[in-house]
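Chemist: Based on what follows, work out the 3D shape:
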Amino acid sequence: MDTPLTHLGEMPIEEFLKNYWQQKPLLIRNAFPDFVSPLSGEELAGMALEEAVESRLVLEHGNEGPWELRQGPFTEEDFLGLPRSHWTLLVQAVDQWVSEIADLKRLFRFLPEWRLDDVMISYAADQGSVGPHFDYYDVFLLQAEGKRLWHQGPKADDSSPRIEGTRLNILKEFEAENSWLLEPGDMLYLPPQYSHWGVADGPCTTISVGFRAPSARHILEDLAAELAMHLPDHLRYTDAGLSPADNPDEIDPASVRRLQDQLRTWLDQPEQIAEWLGAVMTEAKYPETVALDAGDASDWREQLAQGGTLVLNPASRCAFSEKPEILYVDGEALPTNSGFARQFCGTRTISTEDLETYPDIAAPKGLVDTLVDQGTLIYPPEDF
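Modeler: Got it, this is the predicted structure:
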């Protein structure tokens, strides 16, 4: 299941990227013919009992008022006390725990994998939903079990009125522009900011493949600090060639344009920007999960010599760049051969053959030791 999709339904990927990606919603009927969900609602509820798994319950008519949000982990008694309808269970990052879901995510490699965030799965009782809302990221909503009625509305933003008295960002005003009933194998793509509202038509399960995108505020705050470290102190605001000032107290448009031009020059640091982008986009969503496996494969040389392999921790993320030659893993920029970095990001494994081809990575306190020590490289999980 590692081969990326070439079509979305009958639509070639090239057409989707040109006309729909980040532009407008698309309903894909029978995107996955004869789809069988890898996870049942009962199994999803079982995951929500675990401390390490992030889970939430949304009750439209809760004890504390409308659209009540409850945070996991939950107990069996919590589920036994739920009403018959109008509630939803959401479990984040299921791809980190279930191999079939991780395989499903790999089908979306027609997009940069470092843009992929995680796979959330929701189980809803009849009429369950999380209310009309919008997201700041792209999402593919794959119907896994049962039926869900999706309403899609106009774009919304921070200024859109919200319902008060709930921790959820429920839109106060919502008017559907399109409505579709999705059945297993159907999929809905939504670009950022399009308002939507999914309501279960009987019990159902929906798989959400989301994509991460840092905000402009985060990029400017974090990247500016990173780039500033590489600028020499002698670089200053300059204004050679001034004309006589009409008013010496005025900050005139020419001065503002001059600073803008100088900023463009100071920002022209492609290698530093690549390092920052690689580190930010590979930050683990749950670093504590990665840390749990730190050092567990410390005898990896012996294991690989016996024909074993090391694999990327399911909670880890990786990417690479060729200029500069860097492997980005879990927010770290690690210089290494770009041929190895490309291969590792594609396979997510390291074997004896890799050590023979790229011996530098096996040096004491080298790349492999570093990744094992931080929990990024582990032995293949038995149930993954």
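Chemist: C-alpha from now on. contacts and neighbour counts both.
Modeler: Noted.
Chemist: Verify the stated contact: residue 149 with residue 202.
Modeler: No: in this structure, residue 149 is not within contact of residue 202 by Cα atoms under 8 Å, at 10.1 Å.
Chemist: any idea how far residue 353 is from residue 360?
Modeler: 13 Å (Cα to Cα, to the nearest Å).
Chemist: Residue 222 too?
Modeler: Residue 222 is 32 Å from residue 360, by Cα to Cα.
Chemist: go on, residue 157?
Modeler: 49 Å.
Chemist: Okay, helices next: where are they in the stretch 151-300 of the chain?
Modeler: Using DSSP state H, counting those that start in this stretch, the helices of the stretch 151-300 of the chain run over 216-228, 253-266, 270-281, 287-291, 300-305.
Chemist: Please give the structure of this sequence too, so both can be compared:
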Amino acid sequence: MSKTERGSAVRPALSRCVAIPTEAFADGYWGRRPLLTTAAVLGQDFSDLFSRDDVDELVSSRALRTPFVRMAKEGDVLPASRFTASGGFGAEVSDQVSSEKVLAEFASGATLVLQGLHRTWPPIAEFARALAAELGHPCQVNAYITPASSRGFDPHYDVHDVFVLQIYGEKHWTIHEPVHPDPLRDQPWSDHREAVAARAAGAPAIDATFKPGDALYLPRGWIHSATALGGISIHLTVGVAAYTRNDIVREAVARAADSAALRSSLPLGFDPADTDALRPIVESTIAELVAALGDPSVNAEATHTVSARLTARRRADTPPAPLRPLATVEATEALDVSTASGLTVVLRPGLEPRTVSTEQTISLAVPGKTVTLPIAAGPAVERILSGRPVSVSDLPDLDPDSSVVVARRLLREGLVVVADGG
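Modeler: The predicted structure follows:
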């Protein structure tokens, strides 16, 4: 089986991480408990996403800068000066990764962390976009490269869910139940350092050695640490920044708090240190808040606002696939009626345009701009929004000249891209 056949272009992203149906994962594991799946059960590996040679290429040839790289040793994060240096003449920035310094630190037992690979390594970027679309929550990907018999970080928990994908070598993982379930982003493990250390000293929930192709789902809050065995170990950590009910609570309270009763001033001579006087004020305020939250109009407004804000956050958290400016300009300039059948376009991956139609026009709204076309282009737009590649000459309900005009406009606006092989 080829890498392409094993890759995310064929298999949905989530099914590469778990071997059970999506519904079973959602009901039994998502946000609840870990799930460890071996390579034998998954029937694949992750070599199409990342490899040992890819690590060397990124460190030696891609001029990475902080914060896209960091190093740690026995629980301590190393100062950037220990593994970065000036890029030399023509690239005089001081924080480019130094392959010589990385070699020295790695050979002495430090873990190398390549951060933000969903922005710097195309196969991982494609996988992360696909996984985020399936989960409905944004994803980011780091690689952890650990020398033999070394541990990079102390037992800790993350404030986001993770999928751990073992790429190379073996790593022993010890996982314990949470001391602070479902932590929010502003509730790091260091706030519970002593409880985390005490829990990590007890019997683990999972105590296993991961081999290439193994995958772990770990909800936020679960305590973990890992040690490489017998040789270099590489794994990917896919962080999932789950949107939470707390996001809804904040918006609902903000809407309810705008009621007249809750905008009123506190009593004259109010003393916040007088808890006896404060208690009835707090109780009556909470009662007013509960009453306001029960107002259907408040709930409707909060629902609308939550939808708008989470939609905006998701667009910001999960950017669409990058464009190829030069190739796009050349394809646009070469496009005419005679070449339309040979050019296949597809909706830009990760882009989620919002459409608005009038009697005369159809508009596609994306962050930063709105592209408006004649209403006659509606069927063509609908075909493009299906996400399936389409030849320019096959855009429905448009004559050949109009098909070219619409395709050129959408290419120049970055709403569609040339499909592979198109």
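Chemist: Would you pull the TM-score for this pair?
Modeler: In this superposition the chains share a TM-score of 0.68, using TM-score structural alignment, normalised by the length of structure 1; 348 aligned residues with a Cα RMSD of 4.8 Å.
Chemist: Residue 149 and residue 202 of structure 1: who's more crowded?
Modeler: Between residue 149 of structure 1 and residue 202, counted using other Cα atoms under 10 Å, the more crowded position is residue 149 (17 against 14).
Chemist: Could you find the closest non-adjacent residue to the more buried one?
Modeler: Counting by Cα to Cα, 6 or more residues apart in numbering, residue 149 of structure 1 lies nearest to residue 181, which is 4.3 Å off, once chain neighbours are set aside.
Chemist: Contacts only, for the aligned residue in structure 2 for the one you found.
Modeler: Applying TM-score structural alignment, one finds that residue 181 of structure 1 aligns to residue 209 in structure 2. Residues in contact with residue 209 of structure 2, defined by Cα atoms under 8 Å, 6 or more residues apart in numbering, are 170, 171, 172, 173.
Chemist: How many neighbouring residues does the nearest residue to residue 222 of structure 2 once chain neighbours are set aside have?
Modeler: Distance criterion Cα to Cα, 6+ apart; nearest residue to residue 222 of structure 2, sequence neighbours excluded, is residue 178 at 4.6 Å. As a burial measure, residue 178 of structure 2 scores 21 neighbours (other Cα under 10 Å).
Chemist: Also residue 363 of structure 1?
Modeler: 11.
Chemist: Correct me if wrong: residue 184 of structure 1 contacts residue 147.
Modeler: Yes: the criterion here is Cα under 8 Å, and residue 184 of structure 1 meets it with residue 147 at 7.1 Å.
Chemist: neighbour-wise, which of these two wins?
Modeler: residue 184 (24 against 21).
Chemist: gap between that one and residue 170 of structure 1?
Modeler: Where residue 170 of structure 1 is concerned, residue 184 of structure 1 sits at a distance of 26 Å (Cα to Cα).
Chemist: how near is residue 110 of structure 1 to residue 228 of structure 1?
Modeler: For residue 110 of structure 1 relative to residue 228 of structure 1 (Cα to Cα), the value is 34 Å.
Chemist: Would you mind measuring from the aligned partner of residue 176 of structure 2 in structure 1 to residue 195 of structure 1?
Modeler: Residue 176 of structure 2 maps onto residue 153 in structure 1, with residues paired by TM-score structural alignment. Using Cα to Cα, residue 153 of structure 1 is found at 5 Å from residue 195 of structure 1.
Chemist: So for those two, which residues contact both of them?
Modeler: residue 174.
Chemist: okay, these two: which has more neighbours?
Modeler: residue 195 (23 against 20).
Chemist: gap between the aligned partner of the more buried one in structure 2 and residue 145 of structure 2?
Modeler: By TM-score structural alignment, residue 195 of structure 1 lines up with residue 223 in structure 2. Residue 223 of structure 2 sits 20 Å away from residue 145 of structure 2, taking Cα to Cα as the criterion.
Chemist: same thing with residue 99 of structure 2?
Modeler: From residue 99 of structure 2 to residue 145 of structure 2 the distance is 14 Å (Cα to Cα).
Chemist: can you tell me which of the contacts of residue 209 of structure 2 are in strands?
Modeler: Of those, the ones assigned to strands by DSSP state E are 170, 171, 172, 173.
Chemist: I'd like the distance from residue 224 of structure 2 to residue 152 of structure 2, if you could.
Modeler: 12 Å.
Chemist: re earlier: ok, of the contacts of residue 209 of structure 2, which one's closest to residue 158 of structure 2?
Modeler: residue 173 (14.8 Å; Cα to Cα).
Chemist: Run a quick neighbour tally on the closest one.
Modeler: For residue 173 of structure 2, using other Cα under 10 Å, the count is 16.
Chemist: Checking the closest residue to residue 80 of structure 2 other than its chain neighbours next. Helix, strand or coil?
Modeler: Nearest non-adjacent residue to residue 80 of structure 2, counting by Cα to Cα, 6+ apart: residue 70, 6.9 Å away. Look at residue 70 of structure 2: counting by DSSP: H, G, I helix; E, B strand; the rest coil, its state is strand.
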